[in-house]
Each structure stands twice: as structure tokens, then as C-alpha cells.
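>>> Below are the sequence and a predicted model for it; my questions follow.
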Amino acid sequence: MKTTNTVDASKIILSELMLPSHSNFSGKIHGGYLLKLMDQIAFASASKYSGCYCVTASVDTVDFLNPVEVGELVTLKASVNYVGNSSMVVGIRVDSENIQTGVKKHCNSSYFTMVAKDDEGNNTKVPALEIKNLEEVRRFFDAVRKINQKKKLKTLEEKFDHTSQESLASLKNYNVILDL
């Protein structure tokens, strides 16, 4: 197995024409279908980078910025932005294009944390990430920042006592009625 690998080695592009069978009740492409495509490209990118079977550990925020219409060509681009011991953060960008007018839209971006597995299903080490330009440095540090924010939030959640009088009193700031 390689001890290092490049971001370029993880790059994957997937394009698919959106069909009526992919649509929801309002005639737009179902968000769940787009998430399925995103999970597939994250798997492909992480597996290509690591040379291992990979599983999805988490999906960070997915904001649906623009709807995708039936008949549009959706293009997903993915690459590894960050590498830990056995985990990788794969950045994904989703764009759609009206193939009749040529108008393109950015639909969403997301970050999938993928974990490399060995033949027995145990976590396995992945190659170190070779960073070749400042854009790759920016993406790496964005991933580090998001990881640190997640850890900080988890620490706050562990300290939160939902039974304390202070916590219960804070519910008045929300659209909720406390009826215990």
C-alpha cells in the first residue's frame, strides 16, 4: 500500500441525467436521490484514494441551495480534502445544467467522512495526504476547522443537563410549551 497519495488521485466526476422517476411530488428531483448519488461518489473518491473498501461515518451539513429539475444534467465532483489515520473527509459539489439552455446552478456542497476498512472489517490506515497547492491547503484547514467545531459541540452537549432548572427555564425562548 502507498504511504502517501495526492488530492488529484481522489478526484471523481459523475454526471447523470435526471429522470421523472427521480422526482418528488412537487416535480423536483428528490433530495434523497441526490444524497444517494453523493454517498456513491464519496465512496468512490475515498476508495480510489485509499485503495480500500470505505464506509460512510458521517455526513456534514447538506444545504439544498437550488432545486434540480427533471431533464437537467447533474454533475457531482468529489475529492479528499483531509486525511486522518483511517478516515478521510471527502468534499462534494453538486451542480445542475439545463441541457437546452446551458444554464448551470450550484445545487449543494457537502462533506462526507469516510473510513477505510481492511478485509476483516477493521479500520485501516490510509496514505498521508500530499498537498500540492494553496487551494488544497484551504480545503484541508476548512476540514480541520469543521472537525474541531464538531468536537467542541460534542463537549458542550456532554455537559448539557436537560433536567436542570436553568435548562428548563431557557425553553421559554423557544416555540415550545413545557408540560411536565
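Yes, it's here.
>>> contacts, neighbours, all on C-alpha from now
Will do.
>>> and S23, how many neighbours?
By other Cα atoms under 10 Å, the residues close to S23 number 18.
>>> give me every residue that touches it.
Residues in contact with S23 (Cα atoms under 8 Å, 6 or more residues apart in numbering) are I29, H30, V70.
>>> Among those, which one sits closest to Y53?
The closest of the contacts of S23 to Y53 turns out to be H30 (Cα to Cα; 27.6 Å).
>>> residues touching K2, list them.
Applying Cα under 8 Å, 6+ apart, we find K2 in contact with P127.
>>> list the contacts for N66?
For N66, the contact set (Cα under 8 Å, 6+ apart) comprises K105, H106, C107, N108.
>>> Out of these, which sit inside strands?
The strands, defined by DSSP state E, take in K105, H106, C107, N108 from these.
>>> in this structure, which spans are helices?
Secondary structure of the chain (DSSP state H): helices at 31-50, 134-159, 165-170.
>>> in the second one, what's buried?
Within helix 134-159, the residues that qualify as buried are E136, R139, F140, A143, V144, counting by 16 or more other Cα atoms under 10 Å.
>>> My guess is the second one contacts V83. True?
It stands for R139. No. R139 is beyond contact range of V83, at 11.4 Å (criterion: Cα atoms under 8 Å).
>>> Check it against this one:
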Amino acid sequence: MKLKFKTADSSRISISLLMQPSHSNFGGKIHGGYILSLMDEIAFACGSKHSETYCVTASVNTVDFLNPIDIGDLVTMKASVNYVGRTSMVVGIRVEAENIRTGETKHCNSSYFTMVAKDDDGKSVTVPGLILNDKKEVVRFLKAINRNENHRARKEEFNHVDFSLENYLNDLKNHRVKIDLPDNLDS
């Protein structure tokens, strides 16, 4: 079977939504959970468009809420496939909010969703390769490789059978934490 390739442009998705009072938290700002839900939906759409099949969210890498979103703001989310593996894709999402009265736009969030392509039986399937056709796309692909390697290393470190709490206790001395453990750390 010959591997298929698609451009990042062919799978890009953009949505814009007006933020309603029903989307707000007790502080009068748009609830972060609502924004995350929308981000998951656009990641699904973008990944499914690239893979031409159903996708599921495998992980979300770093969600930083940079600026609050107000009721009445027009929120625009832009998603693109930044990286592909064999059955997975990293979808980069940028969230911006525009005050429709003043035209002021602010960057509110960027995040990376790893999506896995599935067939009708729920089995992972191969996704098309990615054609990178500008420098920005190459940089996004390389950064995704770096994030994947860092994630793998952290996971390996903390899941290793020889992981020992004692090896990390000294690292906590410069943090605002008080360690009050029983004498027997094995319990």
C-alpha cells in the first residue's frame, strides 16, 4: 500500500463563536472548561479531516489561559495538523478573542491535542503523511517532535520501576512545601 500525503492547509479549520452569558463562570468570564470543550471539537474536526476517519483525543499538551475571554467577545479558533505519526496527529490550536465593539483582539490560548485515527471497529489506523510547504510548518513539526520526546522521557522517568521518592526530596527544599511523612516511606 502506497503512503498517502496531505498538506497541512488541506486540513486547517477555523471557527468563530460569539460568547454568551450561559458560557460564563462566577467571575463573569468565559469558563475555561467551555473553551477546552470547543478546542477538543475543533481538534477532532481537524484530525478527522486529515485522517479521513473518526479520531479520538489521546492527550492534551499544556493548556495555558493567557487572557480572559469576556461575554460578548467573538472567539476564533484556528487548528492545523502540525505533526503526524503512524496513527496519531498533533493538532495545534490557537484561540483569539475579539471585542466586537472596539475590534481589539487578544491571544487567549494555544494548545496541542494528540488525536488518534480509528476505524469503525475502534482500531487505530494509519494516517496520511504530512506535506510541509513553508518554514512555519517545518518549525511546528520539529517543535512537536521535541514535545513528544520530552513527554516520553518524563513518562519513562516516573514510570520506571526504580523511581525513588528519596531521589527527589532534596529538589523540594526550594519550594513552598512542608514534608511530613511517617518514618517508614514504604507505607
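Yep, it's here. It should be emphasised that the depicted structure is a prediction, and the values quoted were computed from it without experimental measurement.
>>> returning to that earlier point: if we go to structure 2, which of the contacts of S23 of structure 1 are intact?
Checking these against structure 2 (both residues aligned by TM-score structural alignment, their matches' Cα atoms under 8 Å), the contacts still present are I29, H30, V70.
>>> so the second one touches H22, yeah?
Yes. A contact is recorded between H30 of structure 1 and H22 when judged using Cα under 8 Å, the distance being 6.1 Å.
>>> quick one: G27 of structure 1 from R138 of structure 1, how far?
Per Cα to Cα, to the nearest Å, G27 of structure 1 is found 37 Å from R138 of structure 1.
>>> go on, A116 of structure 1?
Counting by Cα to Cα, the gap from A116 of structure 1 to R138 of structure 1 is 24 Å.
>>> Also I131 of structure 1?
10 Å.
>>> ok, now S109 of structure 1?
Distance, S109 of structure 1 to R138 of structure 1, by Cα to Cα: 16 Å.
>>> ok, now S87 of structure 1?
To R138 of structure 1, S87 of structure 1 is 19 Å away according to Cα to Cα.
>>> before we move on, back to that, reformat the contacts of S23 of structure 1 as TSV; add neighbour count and distance to C52 of structure 1.
Compiled in TSV, the contacts of S23 of structure 1 are given as follows (neighbours: other Cα atoms under 10 Å; distance: Cα to Cα, whole Å):
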residue	neighbour count	distance to C52 of structure 1
I29	22	32
H30	17	30
V70	17	35
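>>> if I look at the spatially most central residue of structure 2, how far off is N61 of structure 2?
Nearest to the geometric centre of structure 2 sits Y112, at 2.5 Å (Cα atoms, centre = their mean). Distance, Y112 of structure 2 to N61 of structure 2, using Cα to Cα: 5 Å.
>>> is it true that K106 of structure 2 touches E98?
Yes. Between K106 of structure 2 and E98 there is a contact under Cα under 8 Å: 6.5 Å.
>>> Tell me which of these two has more neighbours.
More crowded of K106 of structure 2 and E98, by other Cα under 10 Å: E98, with 20 against 16.
>>> The more buried one contacts L74, doesn't it?
Yes. Counting by Cα under 8 Å, L74 is a contact partner of E98 of structure 2 at 5.1 Å.
>>> Please identify the nearest residue in space to I30 of structure 2, excluding sequence neighbours.
Once flanking residues are discounted, I30 of structure 2 sits nearest to S24: 4.1 Å by Cα to Cα, 6 or more residues apart in numbering.
>>> got the contact list for the nearest residue to I131 of structure 2 once chain neighbours are set aside?
Nearest-residue entry for I131 of structure 2: T7, 4.6 Å, with adjacent residues in sequence omitted and distances by Cα to Cα, 6+ apart. The contact partners of T7 of structure 2, taken as Cα under 8 Å, 6+ apart, are L130, I131, L132, N133.
>>> switch the cut-off to 10 Å
Contact partners of T7 of structure 2, counting by Cα atoms under 10 Å, 6 or more residues apart in numbering, are H50, S80, V81, P128, G129, L130, I131, L132, N133, E137.
>>> Who wins on neighbours among those?
V81 (30 neighbours).
>>> residues in contact with the residue lying closest to that residue once chain neighbours are set aside?
Leaving out its chain neighbours, the residue that sits closest to V81 of structure 2 by Cα to Cα, 6+ apart is V91, at 4.4 Å. The neighbours of V91 of structure 2, taking Cα under 10 Å, 6+ apart as the test, are 11-12, 40, 42-47, 60, 78-84, 111-115, 144.
>>> List buried residues within those.
For the contacts of V91 of structure 2, buried by 16+ other Cα under 10 Å: 11-12, 40, 42-47, 78-84, 111-115, 144.
>>> Tell me the gap between stretch 157-169 of structure 2 and the middle of its chain.
The chain centre lies 27 Å from the centre of stretch 157-169 of structure 2; the measure is Cα atoms, centre = their mean, to the nearest Å.
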